[in-house]
Structure formats: C-alpha cells, structure tokens
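*Asks:* sequence-free structure coming up:
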C-alpha cells in the first residue's frame, strides 16, 4: 500500500537532505541539519519542517550550516526563517542553545552525543523519538572524506556514529495512533493512557530489530496518505474487512454487539419491582431490569414501545419519561430528569 504513492515523509522527512547540500556540505553539517529538522518537527507537518530548514539553507547558501553561523543570526531573523513551524519562538531559543553547545569552545566542542540518553539529556527540545531518529539517520563521521569539498566543521575528535537499526523504534503521533488502531499496543496496569514510551516498549517486543528503522516512516507515510486521523480511505486499505482495524469504516466490517429484543411474553414473565434507565455514554442507552432475587442487564436492549409503555405506567415515580428516553437515544444525550412536585 505504501508503494502506491509517495508520502510527505518520503520526500520531506527529517532525514531528507537535498542533493546539493549532500554533495557540498560536510558530514558534520549534514548531521546538524538532521538534528535541526528533528527539533523543528515537533507538532509540525513534514512540509512545514522541510520548508523551514530550506529557508535556513538558502539564507547561508552557498555556505553550509554551522553552529557559529546559527549563533550569528539575530533572534528575530531566525524566528522569521522558521516561522512556519509550530512553537517557532520556543524552538528559536532551543536552536540557539544547541548551537552554543556545539560551537567550537562550547561544552560539546562540535561533538554531537552518540547515545540516546545523552542526546535527550543534553539538548533542550530533543525527546526520545527525535533522538532515535537522529541516531538512525546521522552519517558516520568516518565517511567525511567522501562527503564533499568544503568542510568548515572540525571532523577531528568528533565521536563516530555507527549505522545501526537497534537504537529503538521511534513512536510519533502517527505510529501511536495506528498501533492502537491496529490493536498492537494496550494499556498497562495503573496507566490507562498509552504514552509513546509505553507504545515503544510494546512495539519493540513484537517488531524485529532489523525492521525498527523502517517501521516509523512506513506507518507515518501510511497515516499521511491512506489512514489519516480525520480522513480514512478504507476502500484502499488491505486491512479493511479483516477485523484487524478498529477504525474500519466499511459497512458491516466493524464488530457490533447484537441487540436483544424482548417480546411481550418474556417481559411479562418477570415481576417488575423497580425499573431504571441508564444511558451509557459510549454504547447509547442501557436498560437494566431488576427482578425479585436477581437482575440482568443487556447493552442496547430494544424493547417494544407498547410493552414498555404499559410496564412503565405502573411506576408513577419513575424518573425518566418514555418520550424523553426516545429523544435521548436518538441524540445520545442524558434523558431529561423530571422534578417530582408531589408530596
């Protein structure tokens, strides 16, 4: 399915560096561009992130991006260059801090950390997902001699990055949403909300390590082209009709609880002591009939109008009117409560 059409992540993802910059920029500059792209990608579409990084590249063209040049930019100018990304003002501050740390003579002295823990701990605005993506897409400094002619960043003494897929499985909003939708991850005890870290730990147990790197762009592209959060093309999805997707929109494919209909004889066989109508916010109305000695409850019970009317007529203090119940079931709202004025 992913091979049918190119997704924005394939052409404008954080790992994508234009051919000109790849040929004419040093490996250290390329890795810095990947790090900047990941910083700007938070809460931002790939198109806007790529455009913001392109603005920085064009501003320094034909020179490469270096920490010193980023520090030389005025805050207002840098903010204007990345204005299209979300939280651009805060990311301007983060980018200046990262540039100050990587500048010659700074705390890192041009050495980008090579472990996930150090990346997250050292750089403001870089989380686990961004750190994993950086380690998976950064170029080894040992290949710097083949990167291009001009190299203004110092390569000596810079920690090498080994190309490996075993840094982790990056979980962003698309991966988190689709993994829950496909029932691949589940809440853990005492934590009903599935966080990206919980999803990452569970996905890493079922996805082979050699597929960790390709899983993120595959699911991100799938979410961008076929199964978006608001628009879903279920007719183009191979999972449609299989019961594996909780968001399948094709008629008859989603599992539904069968409604139980009680006829007159079954309803009259019980001696009604008290009738209570409750509305379930998710499933609609739920009618619970309590009998002598036992009670039974069935979700979305359908009762014949005549039967329930005759039965409810015997309960003068019933809190819910049958007409309000019918309206509430259609609107999926709570029934209107009647105030009992009789003393």
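*Replies:* Yep, that arrived. These numbers were taken from a predicted model, which means no experiment stands behind them.

*Asks:* C-alpha from now on. contacts and neighbour counts both.
*Replies:* OK.

*Asks:* mind listing the helices for the stretch 1-150 of the chain?
*Replies:* 8-12, 19-24, 27-40, 46-60, 67-72, 75-81, 88-102, 116-122, 128-137 (DSSP state H, counting those that start in this stretch).

*Asks:* list the helices and strands the last one packs on?
*Replies:* Helix 128-137 is packed against helix 27-40, helix 116-122, with contacts defined by 3 or more Cα pairs under 8 Å, 6 or more residues apart in numbering; DSSP states H and E.

*Asks:* which of the helices of the stretch 1-150 of the chain sits closest to residue 187?
*Replies:* Across those, residue 187 has its closest neighbour in helix 128-137 (19.6 Å, Cα to Cα).

*Asks:* can you give the contact residues for that closest one?
*Replies:* Residues outside helix 128-137 that contact it (Cα atoms under 8 Å, 6 or more residues apart in numbering) are 15, 34-35, 38-39, 114-116, 119-120, 161, 163-165, 167-172, 213.

*Asks:* one more time with 6 Å
*Replies:* Residues outside helix 128-137 that contact it (Cα atoms under 6 Å, 6 or more residues apart in numbering): 15, 38, 116, 119, 167, 170-171.

*Asks:* apply the buried test to these and list what passes.
*Replies:* 15, 38, 116, 119, 167, 170-171 (16 or more other Cα atoms under 10 Å).

*Asks:* could the helices of the stretch 1-150 of the chain go into TSV alongside distance to residue 329?
*Replies:* Formatted as TSV, the helices of the stretch 1-150 of the chain follow (distance: least, Cα to Cα, whole Å):
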stretch	distance to residue 329
helix 8-12	42
helix 19-24	59
helix 27-40	46
helix 46-60	42
helix 67-72	60
helix 75-81	51
helix 88-102	46
helix 116-122	50
helix 128-137	43
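
*Asks:* between those helices, which gets nearest to residue 208?
*Replies:* Short answer: helix 128-137, nearest of the helices of the stretch 1-150 of the chain by Cα to Cα, at 15.5 Å.

*Asks:* can you give me the buried ones in the helix or strand that the closest one is followed by?
*Replies:* Heading C-terminal from helix 128-137, the first helix or strand you meet, by DSSP states H and E, is helix 173-181. Within helix 173-181, the residues that count as buried by 16+ other Cα under 10 Å are 174-180.

*Asks:* try this one side by side with the last:
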C-alpha cells in the first residue's frame, strides 16, 4: 500500500492508522546508510525512521521538545489540583480558627496608670448614685428583703443544715420569683419526711420531689440537679456544702452567680459579686458597664467597685429592680435618680385623646372643606334580610295562592320592601 507521497507502508504502520513521512535514506549510499543506523542505535533510537518520528514523548516532557546533546531536560512539576474534598475542610478550619480568636468585647472604661499597676477609673457620680440607691431601698420593702434565698432557711436549725437550705433555695431560685421560691421551700420543709435535709433528699423519689417543686421554673431539670448534688455532697464533702468557689460550681445546676451568693450567705465569705438579671440590666442602664452577659458585668464591676460593697450591691439592685426600676414599666417618677443621674430616665407625659368633630357637607353645598376634617355623606345601607317563620295550620284550607300571599303580608308588614331582584 502506498500513501500519497508514494512511500510504502508496512503492517506496523497500517495498524497505527497514520501515514509515514517520506524516507530520506534512499539518497545515501550503503556505507553512509550503515553509519546513520549505527548513530541511531547509539542514541537509543529504533532503526526505523518512521518509528523514530512517531515515538511517544515521555511523561512530563513536551512532544515537540528536542533533546540537546549532553544536557538533560528536567521534568516539569505540576501542582496538584485541589478537589472539593480538600477545599471544604480547609474552609471549616479557618472558620473555627476565627471563632476561637473572637473574644467578648469588654466595656469601654478609662484606664489610668498608677505606677506599675493599671486601675480602672470608676464612672462619674457613682458614689452619689449609690447613696441615693441606699436611701430608696430603705423606703420601699422588696420581696428579696423577706424572701431572699439566705432568709428561707430554718433559723432554729444547725449551721450545717442552714447552709444546706441556702444551697437548695439558690438552686430553686433560677428563673423563679422570690415569692414562688418561698412557697416551694416551705413545701419541702413541711412535707418531706424528716424535713428538708440531705437524708430526706437522698431518700425521696424523684417523682415526689418534682411534685413538691412543680411551681418553680424548670422543675424537671432542677429535680435532677438536686438529686445529683445530694449524692456528691454525701460522697465528697461529708454531707456539707463546699466552701470554695470551684467546689460549688462543680455541683450540677450551680453557676458563678449562685456560687458567689452561697459563699457570702452560707460561709460569710465574699469572693465576687453575684450578678443576676436585675444587676446586669440596671448597671447597663446607668452606664456603669457595657456588657452583654452577667459574667461580663461581674468582671467589669469588680474592676472598679470597692470590695467592701461587693456583697451589698446584689441586695440593693435586686430590690430596686423589683420595686422601682422594673423590667417593664419603669417607675421613673418615683426614682430620685431621674433628675439627671440616670441616663435612661424618662418621664412619659399623660396622653390626652382629643376627638375631632367631623363635618358632613352635602353634595350641593358651596362650603369649602379640608381633607382632614371632612366626612363623607352617609349612604343608605342595604337592609338586611330577615327570616320569618310562618306557621300554617293544617285545618285551614287555602283555596287560592293569592290569598296565601295576602295573609303573609298581613303577618309581616312592609314585606314588599324586602323583596329583591335576583
């Protein structure tokens, strides 16, 4: 078989399906041809020029590249292409790293360098606000004054038992009003076999305990917390409550606020400020702190408030929030701080409703009118259809339909006015 160029093709060439280029060995003599073939063997090439011409290039090298004598061509390294399985984990790791680097923004407070120490400058007029707060708390009695967690224990009990009562009342007080918490504590003291003590809590069934504290918020979860905490007190603390912040927070259902309040009330040790919703809300209203969580408020307050007032401030602000500075409907008119000391104070004027009289102007009138003080003329309303039940005695015989209609019209006057065209 011959190609267009007239060069014969062998069976090997036919299998490739490609036409070979014209050979140039025919122009050489036999001796020169042998020399050319020997040079090709030295270079590691096949004897056939066609096979040399169509030899596949090695991986990593270009097919058209020529090998320079005495120099090796370095293979080109291709960068691995990232697939979807490699990109997604990388993005997730970067997002998690950003979240770990996010730290809660601390309140903007002025810092004054005092020698080597750095102390936080207290808000302006805070002492005046504090003294007025004390005066207002003396004038109004709040629920926390008589039903606070430290006042719900049995005064005739031993110090150890009173500490246990304080812990239980604090665990019940979460998301619960003081008045409701006092009722639940009274039920436990009166209806538990042997009174409210560690042994009675360990022996009572969870279902019965849940029934006694059902009126408090999240009673199901608190039942579980109290039963687990009782086991920990028996096994690890000899039946008494822990006397350290770390030990109290290790109990289920006890957070930083409860731990600081329990240390103050049960062990008479103040190591931090107990910040609840009232303390957190009012301190942000006054501008004493600028935080988003109660724990952030505690750290910000402890940075500048004198330590001798850490225990008292919770009692003052909780009662103030229960009586005057309510979460909804603050009574700023009764607060002595509304004269410029409280930046959130407001005095709502009494709203007086003024009714405007609407003038009715007929269609043929020449009187001018305003759009705001104009009432459209009344339109005749379509009368409502009334249902009438007509009883016809079987004994009476009606001979004509017209007589029956006349009788109905006599029973229902003005029946013709309520007939409608359909």
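*Replies:* Cool, got the structure. Treat the numbers as computed from the prediction; the structure is a model and nothing was measured.

*Asks:* coming back round to it: and which of the contacts of helix 128-137 of structure 1 is nearest to residue 89 of structure 1?
*Replies:* Among those, and counting by Cα to Cα, the member closest to residue 89 of structure 1 is residue 38, at 15.7 Å.

*Asks:* residue in structure 2 matching the closest one?
*Replies:* Aligned by TM-score structural alignment, residue 38 of structure 1 pairs with residue 170 of structure 2.

*Asks:* residues in contact with its match?
*Replies:* So residue 170 of structure 2 contacts residue 149 (Cα under 6 Å, 6+ apart).

*Asks:* switch to 8 Å and redo it
*Replies:* Residue 170 of structure 2 touches 149, 258, 262, counting by Cα under 8 Å, 6+ apart.

*Asks:* any idea what the last one aligns with in structure 1?
*Replies:* It refers to residue 262 of structure 2. Aligned against structure 1 - with TM-score structural alignment as the criterion - residue 262 of structure 2 pairs with residue 134.

*Asks:* measure that match to residue 121 of structure 1 for me?
*Replies:* 14 Å (Cα to Cα, to the nearest Å).

*Asks:* what's the answer for residue 200 of structure 1, then?
*Replies:* For residue 200 of structure 1, the distance to residue 121 of structure 1 - Cα to Cα - is 19 Å.

*Asks:* between these two, point out the one with more neighbours.
*Replies:* With neighbours defined as other Cα atoms under 10 Å, residue 200 of structure 1 and residue 121 compare such that residue 200 has more, 22 against 13.

*Asks:* so which strand or helix has the counterpart of that one in structure 2?
*Replies:* Counting by TM-score structural alignment, residue 200 of structure 1 lines up with residue 298 in structure 2. Using DSSP H and E, residue 298 of structure 2 falls within helix 294-302.

*Asks:* how about residue 345 of structure 2, secondary structure?
*Replies:* Here residue 345 of structure 2 is coil, with the state taken from DSSP: H, G, I helix; E, B strand; the rest coil.

*Asks:* wait, it sits on residue 338?
*Replies:* Yes: with contact defined as Cα atoms under 8 Å, residue 345 of structure 2 reaches residue 338; the gap is 5.1 Å.

*Asks:* pull up the overlap in contacts between the two.
*Replies:* Joint contacts of residue 345 of structure 2 and residue 338 (Cα under 8 Å, 6+ apart) are residue 332.

*Asks:* quick one: which of those two has more around it?
*Replies:* Legend: neighbour count by other Cα under 10 Å for residue 345 of structure 2 and residue 338, higher for residue 345 (19 against 16).

*Asks:* circling back to that earlier point, turn the contacts of helix 128-137 of structure 1 into a markdown table, including distance to residue 331 of structure 1.
*Replies:* Formatted as a markdown table, the contacts of helix 128-137 of structure 1 follow (distance: Cα to Cα, whole Å):
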| residue | distance to residue 331 of structure 1 |
| --- | --- |
| 15 | 48 |
| 38 | 44 |
| 116 | 50 |
| 119 | 50 |
| 167 | 49 |
| 170 | 41 |
| 171 | 37 |
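
*Asks:* of those residues, closest to residue 78 of structure 1?
*Replies:* residue 38 (16.4 Å).

*Asks:* how far away is the closest one from residue 237 of structure 1?
*Replies:* For residue 38 of structure 1, the distance to residue 237 of structure 1 - Cα to Cα - is 29 Å.

*Asks:* one step back: deepest of the helices and strands packed on helix 128-137 of structure 1, which one?
*Replies:* helix 27-40 (a mean of 24; mean count of other Cα atoms under 10 Å).

*Asks:* relative orientation of that helix and helix 46-60 in degrees?
*Replies:* On the basis of axes from the mean of the first three to the mean of the last three Cα atoms, to 10 degrees, helix 27-40 of structure 1 is oriented at 140 degrees to helix 46-60.

*Asks:* okay, now stretch 112-123 of structure 1: how far is its last residue from its first?
*Replies:* 10 Å.

*Asks:* let me fix that: stretch 118-135 of structure 1
*Replies:* 11 Å.

*Asks:* kindly report the same for stretch 38-53 of structure 1.
*Replies:* 10 Å.

*Asks:* out of the contacts of helix 128-137 of structure 1, who's nearest residue 288 of structure 1?
*Replies:* Taking Cα to Cα as the measure, residue 288 of structure 1 sits nearest to residue 171 out of these, at 42.4 Å.

*Asks:* so that closest one makes contact with residue 200?
*Replies:* Yes: in this structure, residue 171 of structure 1 is within contact of residue 200 by Cα under 8 Å, at 6.1 Å.
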